[in-house]
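1. what's the 3D shape of this:
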Amino acid sequence: MLRIGAVSYLNTRPLVYGLRERLEGLGSLTLDLPSRLADDLANGDLDVALIPSIEYLRGTGAQIVSDAVIACRGPVWSVRLLSRVPIANIRRLALDEGSRTSAALVRLLLADQYDLHPETIPLPMETDPESVDADAVLLIGDRAMPPPTGVYQEIWDLGDRWCQWSGHPFVFAMWIAREGIDAQPLAKILAAARDEGVQNLESIAQQEAGSHGLTSNDLHHYFTDNLHFRLGPQERQGLHIYQQRASELGLISQAREFHFCSAS
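-> Next comes the predicted model:
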């Protein structure tokens, strides 16, 4: 039985639509923060997980299982930098505990656009972003989506910033299998779950809206206009650009070759 982990945020709902039922007899599914999923995969506590793309680039896991991903081709909404000072004046940056891909992305963008390398501190999930002693905070996932309650001079949507800077989509998370796992049977299941989820975005939005303080129209817009769920040629190119620049900045040790367990 495969031990499979997926991100607990709203952005994953279309990828895991009906997945538990599809996994019957093959594996179990657990949900957690992306950073914790990466640690569990690296430690061997999970066999396949939807992990931050930066963690795969850093060497976690052996292969990309499916072309089902969490990506964007413009504004992503759920990954935002909120700055209390002009961006160029950021000296201390609080990074969302759940984030690794976006934590590297914001450092990359600040370095390339402002030659900034601020001190970083963690922002735990239970901590109110308004209470943290920092010039700016990076929020990801569900808690990044409501309107901010504090006073901020600048707000960046990191998906939008990346796409404008690179001219390519950005891939936040991918299904990755650890070494020694035959994930071939899982590849079609993950793609099928994604395809069914994309066909039912309106239904998913209606189911999830009330519990997150967002309207079904808000969520339907998020799923259809802000997110992209397929790893295509442009997404791969975006990953290569991200990997190259992250390597140049020392955010990853060295570039790695992408390995796929199936055509994707």
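
2. contacts, neighbours, all on C-alpha from now
-> OK.

3. how many other residues sit next to E55?
-> Look at E55: counted by other CA atoms under 10 Å, it has 21 neighbours.

4. what residues are up against the residue lying closest to it once chain neighbours are set aside?
-> Nearest residue to E55, sequence neighbours excluded (CA to CA, 6 or more residues apart in numbering): A38, at 6.7 Å. Residues near A38 by CA atoms under 8 Å, 6 or more residues apart in numbering: A49, L50, I51, P52, E55, T60.

5. I'd say the fourth one and T101 touch.
-> Yes: under the criterion of CA atoms under 8 Å, P52 is in contact with T101, at a separation of 5.3 Å.

6. shared neighbours of these two, which are they?
-> F172, A173.

7. quick one: which of these two has more around it?
-> More neighbours surround P52 than the other of P52 and T101, with 28 against 21 (other CA under 10 Å).

8. need the contact list for that one.
-> P34, S35, A38, S99, R100, T101, F172, A173, M174.

9. And the residue nearest the centre of the protein?
-> Nearest to the geometric centre of the chain sits F172, at 3.4 Å (CA atoms, centre = their mean).

10. Name the SS class of it, please.
-> With DSSP: H, G, I helix; E, B strand; the rest coil as the basis, F172 sits in strand.

11. my guess is it meets E55, correct?
-> No: counting by CA under 8 Å, F172 does not reach E55; the two are 10.2 Å apart.

12. which element follows the strand or helix carrying A71 toward the C-terminus?
-> Using DSSP states H and E, the element containing A71 is strand 63-72. Downstream of strand 63-72, the next assigned helix or strand under DSSP H and E is strand 79-83.

13. Contacts for that next one, please.
-> With contacts defined as CA under 8 Å, 6+ apart, strand 79-83 is touched by 90, 102, 106, 135-141, 144, 152-159.

14. So which of the residues you listed belong to strands?
-> A136, V137, L138, L139, I140, E154, I155, W156, D157 (DSSP state E).

15. which residue packs closest to the second one, ignoring adjacent ones?
-> Read it as V137. A94 (4.6 Å).

16. Next, the structure of the following sequence, for comparison with the previous one:
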Amino acid sequence: MDRIRHRIGAVKYLNTKPLIEGLAQENGVDLVLDLPSRLADRLLAHTIDVGLLPIVDFLAHPEFGLIPGISISCAGPVLSVQLFSRVPLEKVLWIDADVGSHTSIALCQILIQKTLGLLPQMRPFPLEADPNHSKADAVLLIGDRALSASLPDFPFSFDLGWEWQKLTGLPMVFAVWATRPKVDVQALECLLKKAKQRGLANLPRIAHQASQELNLDGAICRKYLEHIIRYDLGPKEVLSVSEFARLAQNLNLLPQRINTSHASPFG
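-> Purely as a prediction, here's the structure:
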């Protein structure tokens, strides 16, 4: 049996699959799949060496390192982060928020506060609960559950990726690869960039397989992976992360001392 050299934490969502293509078959790699909101705790506990963290969790921990050049982001509608509302947005007082990602909850609060000057109450909504049965004014869904949601009793919907671009003119970065201290970052960077290259070269196959595994429409999966989700972390994405951090700090959603290693590749 090969000795485990790299412990990698990721999530089961469709948008992650191109970034972990082939990792489970790599010698010496232990790939762990969990909720995005739990991966920061795994890094802090040193049970993984690198994790695909929600950007808000990465920013909140200055001790984490960064794998450069890779993200889960969008430049416009994202489809998989959606706010569904029973009432017009200005009348929303209570939101049931998917517990899967801290970033989407913070993004929702930022957008509503910046556009309307409001801060609705956010309550955790269990993953196993049916959003059709929510009693809240609105529900915030992420990932595959958002992609397949219709929610006929919620006539208003808002794509948070699109709302962020309208507000800032920037792409929205949802997640990055973050490392715990004292790991071989160069080896992990090489491993993860090769996985990304494999994934991007095989998007049609990944989309087809994922549609069967996740019970999602195959055409939607392919469009989502090929034309909606972006996987780079370049200057515009870095600028967006900094703007997200500033706005989150203004609402006390992040501490004043944050992780700034995302900016170092670009000065």
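
17. returning to what we had before: quick one: what's aligned to the residue nearest to V137 of structure 1 in structure 2?
-> Here A94 of structure 1 is matched to D96 in structure 2, going by TM-score structural alignment.

18. Endpoint to endpoint, stretch 76-90 of structure 2 covers what distance?
-> Terminal residues of stretch 76-90 of structure 2 lie 22 Å apart, using CA to CA, to the nearest Å.

19. Tell me the buried residues in it?
-> 76-87, 89 (16 or more other CA atoms under 10 Å).

20. Mind listing the shared neighbours of F172 and E55 of structure 1?
-> Both F172 of structure 1 and E55 are in contact with T101, where contact means CA under 8 Å, 6+ apart.

21. before we move on, back to that, what is the nearest of the contacts of A38 of structure 1 to L219 of structure 1?
-> Distance to L219 of structure 1, by CA to CA, is smallest for L50 among those, at 21.0 Å.

22. Relative to structure 2, which residues correspond to the helix or strand in which the closest one is found?
-> Assigned by DSSP H and E, L50 of structure 1 falls within strand 48-52. Per the alignment by TM-score structural alignment, strand 48-52 of structure 1 matches residues 50-54 in structure 2.

23. what about that stretch, how far off from structure 1?
-> Following the fit onto structure 1, the mean deviation recorded for stretch 50-54 of structure 2 is 0.6 Å by mean CA distance after the TM-score superposition for structure 1.

24. Could you give me the buried positions within that stretch?
-> Buried residues in stretch 50-54 of structure 2, counted by 16+ other CA under 10 Å: V50, G51, L52, L53, P54.

25. mind checking how far the fourth one is from N250 of structure 2?
-> This points to L53 of structure 2. 22 Å.

26. Likewise for the first one?
-> Using CA to CA, we find V50 of structure 2 at a distance of 29 Å from N250 of structure 2.

27. related to what we said a few turns ago, save the buried residues of stretch 76-90 of structure 2 as JSON lines, and put in distance to Q121 of structure 2 too.
-> Shown next, in JSON lines, are the buried residues of stretch 76-90 of structure 2 (distance: CA to CA, whole Å):
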{"residue": "G76", "distance to Q121 of structure 2": "26"}
{"residue": "P77", "distance to Q121 of structure 2": "25"}
{"residue": "V78", "distance to Q121 of structure 2": "24"}
{"residue": "L79", "distance to Q121 of structure 2": "23"}
{"residue": "S80", "distance to Q121 of structure 2": "22"}
{"residue": "V81", "distance to Q121 of structure 2": "18"}
{"residue": "Q82", "distance to Q121 of structure 2": "17"}
{"residue": "L83", "distance to Q121 of structure 2": "14"}
{"residue": "F84", "distance to Q121 of structure 2": "15"}
{"residue": "S85", "distance to Q121 of structure 2": "14"}
{"residue": "R86", "distance to Q121 of structure 2": "15"}
{"residue": "V87", "distance to Q121 of structure 2": "15"}
{"residue": "L89", "distance to Q121 of structure 2": "13"}
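
28. quick check, nearest of those residues to P265 of structure 2?
-> Closest to P265 of structure 2, out of all of the buried residues of stretch 76-90 of structure 2 and judged by CA to CA, is G76, at 24.4 Å.

29. My guess is that closest one contacts G169. True?
-> No: between G76 of structure 2 and G169 there is no contact under CA under 8 Å: 9.1 Å.

30. Check which helices and strands whichever helix or strand comes after the strand holding L50 of structure 1 is in contact with.
-> Per DSSP H and E, the first helix or strand lying C-terminal to strand 48-52 of structure 1 is helix 53-57. Packing contacts for helix 53-57 of structure 1, counted by 3 or more CA pairs under 8 Å, 6 or more residues apart in numbering; DSSP states H and E, involve helix 101-114, strand 170-177.

31. So which of those is nearest V65 of structure 1?
-> Nearest to V65 of structure 1, of the helices and strands packed on helix 53-57 of structure 1 and by CA to CA, is strand 170-177 at 5.5 Å.

32. Average offset of the closest one relative to structure 2?
-> Mean for strand 170-177 of structure 1 is 0.5 Å (mean CA distance after the TM-score superposition for structure 1).

33. which bit of structure 2 covers that strand?
-> The aligned range for strand 170-177 of structure 1 is 172-179, by TM-score structural alignment.

34. Could you list the residues in contact with the matching stretch?
-> 43, 49-55, 58, 64-67, 70-76, 103-104, 161, 164-165, 185, 237, 240-241.

35. Stretch 196-212 of structure 1 now?
-> Contact with stretch 196-212 of structure 1 is made by 10, 13-18, 142, 215-217, 219-220, 223-224, as judged by CA under 8 Å, 6+ apart.

36. what span of structure 2 lines up against that stretch?
-> Under TM-score structural alignment, the alignment places stretch 196-212 of structure 1 onto residues 198-214 of structure 2.

37. now that stretch: how far from the chain's centre is it?
-> Counting by CA atoms, centre = their mean, to the nearest Å, stretch 198-214 of structure 2 is centred 18 Å from the centre of its parent chain.

38. chain center to stretch 53-71 of structure 1: distance?
-> Here stretch 53-71 of structure 1 is found 11 Å from its chain centre; the criterion is CA atoms, centre = their mean.
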